[in-house]
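**Student:** can't give you the sequence, but here's the structure:
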């Protein structure tokens, strides 16, 4: 496609003005009218000839080619360079370059004008900053070639579709490491409860002692020694930690530029990292409809990229939360003992469903719940009451919080540990609870 440039339009405007004056030449001397007619006619011929020649020269330029160099992955909220490599032979003396990155960054600095380099390849670099994790989809390159005399622009599209993963920004993990070191020092003076004799990991054989359960007796060793021998167990030092993340519409609410679901994933990543540091084995179950995402327990920090690779594109679905179904799914996926940390946004009417889920998991898991409290609730609570609508909203919030506290009390009575916090602080508070319970031997 070709479009006229401003220079061509300016000459057309000049000829139109001359033609208008020629049309009014009956008001002017005859000599002036003849001169205007000559200028107008010759100008039209010359401009048409120049425009045709310039268009032909532009059309005969070799088709431009190019490619896009992208990083292996982007990080949400972090600008990264994108380099365009264009064949210099296919560029005009001035070429406007338009790329089509995702529309969530309006500050890429595009389009840009470039002149062909002396080398075979002309490079142009801009920076793209994705706002959300997921997939960054790039479209075609669009080049606008200027004709030699600057009368025309010709558009040429270079097909260069690409998709690049956008991972969540996990740089905060290094900042949390300093906090966790401080937390470990705070907890170092607390009493660490030891578990012996009733754990899940075999420790040693010993002589039978009064009070030992019948199941502890090793009958083979007893037959060899002709005396009762008992098996001693200890607490399994490598606990399995399952992060049960609610992927329903409850966590789709926006919190600034992110969602509550993004903060839930942050909490899951930090807990997984901390669990590996403690020698535990974290896995993850994301329940977001008919196809739950299951990542089996990891054995080393080197496998964290596997967890990131599974989570970076996941978004909350539109289904309603069903904790009983989530518990059943977990029991089908994992049949061993585990500590389960549920990250969700509780509602007062969840009590029956949660108690049923707790009964399903009883005996095989220890349940912790991290409840996401939206910041808007705190804003309403701290706001001044000036109108009847504000008073009604505050009364409704107070009633809602009272019912939620009753829900917490019933859950704690059923043996569930519950922590509630706004999204920005939930990650730290939930991790503090996990470390405290682990240190005290209550997990």
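**Tutor:** Received it, and whenever you're ready, just let me know what you need. This one's a predicted model, so the numbers in the text were calculated from it and none came from an experiment. Numbering: from 1, shown residues only.

**Student:** all contacts plus neighbour counts: C-alpha atoms, from now on.
**Tutor:** Noted.

**Student:** residue 360 falls within a helix, correct?
**Tutor:** Yes. Looking at residue 360 with DSSP: H, G, I helix; E, B strand; the rest coil, it is inside a helix.

**Student:** which residue, other than its chain neighbours, is closest to it?
**Tutor:** Using C-alpha to C-alpha, 6 or more residues apart in numbering and skipping residues adjacent in sequence, the residue nearest residue 360 is residue 327, 6.7 Å away.

**Student:** pull the number of nearby residues for that neighbour.
**Tutor:** Residue 327 is flanked by 21 other residues according to other C-alpha atoms under 10 Å.

**Student:** ok, it - contacts?
**Tutor:** By C-alpha atoms under 8 Å, 6 or more residues apart in numbering, residue 327 lies in contact with 357, 358, 360, 361.

**Student:** other residues contacting stretch 72-79?
**Tutor:** 80, 127-133, 164-169.

**Student:** elements contacting the helix or strand encompassing residue 177?
**Tutor:** Using DSSP states H and E, residue 177 sits within helix 172-187. Secondary-structure packing of helix 172-187 (3 or more C-alpha pairs under 8 Å, 6 or more residues apart in numbering; DSSP states H and E): helix 423-440.

**Student:** flag every buried residue along the helix it packs on.
**Tutor:** Residues of helix 423-440 classed as buried: 423-424, 426-436, 439 (neighbour count, 16 or more other C-alpha atoms under 10 Å).

**Student:** now that helix against helix 172-187, angle please.
**Tutor:** If you take axes from the mean of the first three to the mean of the last three C-alpha atoms, to 10 degrees, helix 423-440 sits at 40 degrees to helix 172-187.

**Student:** start from the N-terminal end of the stretch 151-300 of the chain and give the strands.
**Tutor:** Under the criterion DSSP state E, counting those that start in this stretch, the stretch 151-300 of the chain contains strands at 152-158, 162-167, 196-207, 229-234, 240-246, 254-255, 258-259, 281-287, 293-295.

**Student:** alongside the first one, take a look at this:
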């Protein structure tokens, strides 16, 4: 009991400042002996006030201050996650509480400190947000509360046992945002373009008046003769098609942007895209490629597919080795008998890197509809637009322009062999992939 008392008792800066002032006053009494009695009285008064302060802090029992941390059971990677702290003052007098959280080491936050004033019996909620940039387990320590009375000479340390481990999953918050806007038919506010989808299957849907852009081959001449205006047949949009997100986990996906690696951007995008594809009636699956290892989650449109995707994406990590695209093309050729849409998330920084993998990409595109998604280096793009006034700056800008030009050449090179491509900034990846998918559906290429 006595050990716990000593471990929880701390003195404040105010106490040490007063002690230092009294010490200096004692030095002065060496030159003015008549002031010694005053110094002694001040010392006694300070010690008495400290004892009174300690008595009031510890007379309230075991739970003078209730501290409770509330947060979600899992965090969303790359998003702001809210954590709330609930404080309840059970003292009979107002107190000042200093809260110091033991945050996970991944955040590298060592100066978390919040100060709050509580009246007697008052309850207050404090909140803060954390943005994880890595998937995995995060260990939260204790919530340390230091309670001070109005005297402010000492403080009592209260630390409830609330250590917990939180798992950080791919960005399910982004997924919920898309689901919410999709449910309310407001995806245009997020930047998703509404595509005019006309199915080319043999299942008839309805007849409507001809409008510019309709396929003239679907003209219904009998309906046209009856109505006296051009009428066209519409058919049901193709559904239950296989769509796979192929994620490259090689070293080229380790490059960071705004704290997240390219792999994390690809994972967050594939999660949102898969949910939209399921809503469109297609079957979604996932393929991961690392060195010579190819893992496949078969495409399905079951309700449990999103949970399977989330759990599979949670554990993915980049590798230092370069991915084997030959292994990928051979594996997918043997596993997939049905023509599918393959969205390959990868990155090429030079034409040489693309040329090395181009034969295998062409082989994939021969049997499937292949969309190669790679990333625009936004930092280099900023350099190309900077005003430079030195020779070194000119050299840097020319090199940056060369890299940016190579990216555009890669798009042309892929197009030359009939391979679809998407060059996008990392922060706009999800939006651009969803728009591209809707475009392919509208053109009935899948």
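**Tutor:** Structure's in. What do you need? All values derive from a computational prediction rather than experimental measurement.

**Student:** circling back: list just the nearest of the buried residues of helix 423-440 of structure 1 to residue 316 of structure 1.
**Tutor:** residue 423 (15.6 Å; C-alpha to C-alpha).

**Student:** alignment lookup: that closest one to structure 2.
**Tutor:** Under the alignment (TM-score structural alignment), residue 423 of structure 1 pairs with residue 426 in structure 2.

**Student:** related to what we said a few turns ago, is it possible to export the strands of the stretch 151-300 of structure 1 to TSV including distance to residue 408 of structure 1 and mean neighbour count?
**Tutor:** As requested, the strands of the stretch 151-300 of structure 1 are arranged in TSV below (distance: least, C-alpha to C-alpha, whole Å; neighbours: other C-alpha atoms under 10 Å):
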stretch	distance to residue 408 of structure 1	mean neighbour count
strand 152-158	59	18
strand 162-167	34	18
strand 196-207	29	14
strand 229-234	32	20
strand 240-246	18	25
strand 254-255	24	16
strand 258-259	24	16
strand 281-287	22	25
strand 293-295	28	18
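
**Student:** identify whichever of the ones you listed lies nearest to residue 101 of structure 1.
**Tutor:** In terms of C-alpha to C-alpha, the element of the strands of the stretch 151-300 of structure 1 nearest to residue 101 of structure 1 is strand 162-167, at 9.4 Å.

**Student:** still on that earlier bit, can I get the contacts of stretch 72-79 of structure 1 in TSV with distance to residue 121 of structure 1?
**Tutor:** Output for the contacts of stretch 72-79 of structure 1, formatted as TSV (distance: C-alpha to C-alpha, whole Å):
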residue	distance to residue 121 of structure 1
80	21
127	20
128	22
129	25
130	27
131	31
132	33
133	32
164	24
165	27
166	28
167	31
168	34
169	34
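
**Student:** and residue 142 of structure 2, how far from residue 295 of structure 2?
**Tutor:** Distance of residue 142 of structure 2 to residue 295 of structure 2, given as C-alpha to C-alpha, to the nearest Å: 39 Å.

**Student:** give the burial count for residue 372 of structure 1, as a bare number.
**Tutor:** Neighbours around residue 372 of structure 1, by other C-alpha under 10 Å: 25.

**Student:** now do the same for it: its match in structure 2.
**Tutor:** Structural alignment (TM-score structural alignment) places residue 372 of structure 1 against residue 375 in structure 2.

**Student:** go through structure 2 and flag its longest helix.
**Tutor:** Longest helix of structure 2, by residue count under DSSP state H: helix 391-416.

**Student:** roughly how far is the helix or strand just after that helix from the heart of the chain?
**Tutor:** For helix 391-416 of structure 2, the following helix or strand on the C-terminal side (DSSP H and E) is strand 420-424. Between the centre of strand 420-424 of structure 2 and the centre of its host chain there is 22 Å, according to C-alpha atoms, centre = their mean, to the nearest Å.

**Student:** got a list of contacts for strand 420-424 of structure 2?
**Tutor:** Identification of contacts with strand 420-424 of structure 2 by C-alpha under 8 Å, 6+ apart yields 369-376, 407, 411, 414-415, 432-433.

**Student:** farthest pair within those residues?
**Tutor:** Across the contacts of strand 420-424 of structure 2 (C-alpha to C-alpha), the longest gap, 22.4 Å, separates 369 and 376.

**Student:** among the contacts of strand 420-424 of structure 2, which ones are buried?
**Tutor:** 369-376, 407, 411, 414, 432-433.

**Student:** list just the nearest of the residues you listed to residue 175 of structure 2.
**Tutor:** residue 433 (13.8 Å).

**Student:** the closest one contacts residue 274, correct?
**Tutor:** No. Using C-alpha atoms under 8 Å, residue 433 of structure 2 makes no contact with residue 274, being 10.7 Å away.

**Student:** quick check, residue 127 of structure 1 in a strand?
**Tutor:** Yes. Counting by three-state DSSP, residue 127 of structure 1 is found in a strand.

**Student:** what is the burial count for it?
**Tutor:** So residue 127 of structure 1, with other C-alpha under 10 Å, has 16 neighbours.

**Student:** chain neighbours aside, what residue packs nearest to the one residue sitting closest to the centre of structure 1?
**Tutor:** For structure 1, residue 133 is the residue whose C-alpha lies nearest the centre (C-alpha atoms, centre = their mean; 2.6 Å). With sequence-adjacent residues excluded and distances taken as C-alpha to C-alpha, 6+ apart, residue 133 of structure 1 is closest to residue 166, at 4.7 Å.

**Student:** could you measure from that neighbour over to residue 258 of structure 1?
**Tutor:** Going from residue 166 of structure 1 to residue 258 of structure 1 by C-alpha to C-alpha gives 14 Å.

**Student:** then residue 103 of structure 1?
**Tutor:** Counting by C-alpha to C-alpha, the gap from residue 103 of structure 1 to residue 258 of structure 1 is 17 Å.

**Student:** now swap in residue 342 of structure 1 and tell me
**Tutor:** Taken as C-alpha to C-alpha, the span from residue 342 of structure 1 to residue 258 of structure 1 is 20 Å.

**Student:** with residue 285 of structure 1 instead?
**Tutor:** Distance from residue 285 of structure 1 to residue 258 of structure 1, counting by C-alpha to C-alpha: 22 Å.
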